[in-house]
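Q: Would you be able to build a 3D model of this:
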Amino acid sequence: MTELAITVRQRPGFHLVQLEGELDSTTQLPLRQAFNELLTEAPPKIVVDAARLAFCDSSGLWTLITGQREAEGRGGGLRLIGVHGPLARLLSVTRLVDMFPSYASLDQAAHWPGPR
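A: Below is the predicted model of the structure:
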């Protein structure tokens, strides 16, 4: 059985979601539930730290895509940091790298542009 630890921390202006373990069809539901709670913020700004993510399959990727679309639809966004290994390969193979641009650090990912 796979396991995924999810830690959510409030930061000034955004929420940090740290993932550790495996994000797949058997572990994606708690992440989806965490996103649903965070999407009630106005606007929802979420940074997902994937540095300790050991594995990600297509259902895990779909959870991230859905979270991103819903956050953007509500005027916010979902950003990834620490992307490596299977998640990096999935983003590359599916050509979703542009949907989830690479941020070198938490500080960089946490700065959203101001209102237009």
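Q: C-alpha from now on. contacts and neighbour counts both.
A: Noted.
Q: I'd like to know which elements the lengthiest strand in the chain is packed against.
A: Looking across the chain with DSSP state E, the single longest strand is strand 45-56. On a contact count with 3 or more Cα pairs under 8 Å, 6 or more residues apart in numbering; DSSP states H and E, strand 45-56 meets strand 14-23, strand 77-81, helix 85-93.
Q: Could you tell me how far the spatially most central residue of the chain is located from V8?
A: In the chain, the residue lying closest to the centroid (Cα atoms, centre = their mean) is V48, at 3.8 Å. From V48 across to V8, the span is 9 Å (Cα to Cα, to the nearest Å).
Q: this one next, for a side-by-side:
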Amino acid sequence: MDLTLETRVLDGFRVVEVAGEIDVYTAPRLREALADLIESGHHHVIVDVEKVDFLDSTGLGVLVGGLKRVRAYDGSLDVVCTRARLLKIFEITGLTKVFGIFGTVDDAVAAHVA
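A: From the prediction side, this is the model:
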């Protein structure tokens, strides 16, 4: 399966909606999309993985790399995920303590507004 990426703006956040598989073959596209956003001055990013069917360690590495980049600008990178299989990956790797993980994009935005 391929990877599709769509970016939209919501209340000052850049929301990257990801669908498909994030693996060693497709992760570079996500890395490039995040890098382009961050380099163009957008330091508050939400990555919506609700339509992601598969996520491997390469994909996790891309998300961690994106988080490091935005933190250099006092930014944020949150993840929207309710899929049990993906949440388990974040839990096993300890990344639930690193990322803000939310059930909806609106919840992620609200966490920064409150």
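Q: How close are the two chains, by TM-score?
A: Laid over one another, the chains give 0.88 as their TM-score (TM-score structural alignment, normalised by the length of the second structure), with 113 aligned residues with a Cα RMSD of 1.8 Å.
Q: Between V48 and V8 of the first structure, which contacts overlap?
A: L16, V17, Q18 (Cα atoms under 8 Å, 6 or more residues apart in numbering).
Q: ok, the last one - contacts?
A: Residues in contact with Q18 of the first structure (Cα under 8 Å, 6+ apart) are A5, I6, T7, V8, V48, D49, A50, R52.
Q: For ChimeraX, what selects the buried ones among these?
A: Filtering the contacts of Q18 of the first structure down to the buried ones (16 or more other Cα atoms under 10 Å) takes a single ChimeraX command:
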select :6,8,48,49,50
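Q: Tell me which two of the contacts of Q18 of the first structure sit farthest apart.
A: V8 and R52 (14.2 Å; Cα to Cα).
Q: From A104 of the first structure, how far off is W112 of the first structure?
A: 15 Å.
Q: what do you get for E70 of the first structure?
A: E70 of the first structure is 24 Å from A104 of the first structure, by Cα to Cα.
Q: what's the answer for L16 of the first structure, then?
A: 15 Å.
Q: Export the helices and strands packed on strand 45-56 of the first structure to a markdown table and append columns for distance to S58 of the first structure.
A: As requested, these are exported to a markdown table (distance: least, Cα to Cα, whole Å):
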| stretch | distance to S58 of the first structure |
| --- | --- |
| strand 14-23 | 9 |
| strand 77-81 | 16 |
| helix 85-93 | 8 |
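Q: nearest to S59 of the first structure, of the ones you listed?
A: Closest approach to S59 of the first structure among these (Cα to Cα): strand 14-23, 7.9 Å.
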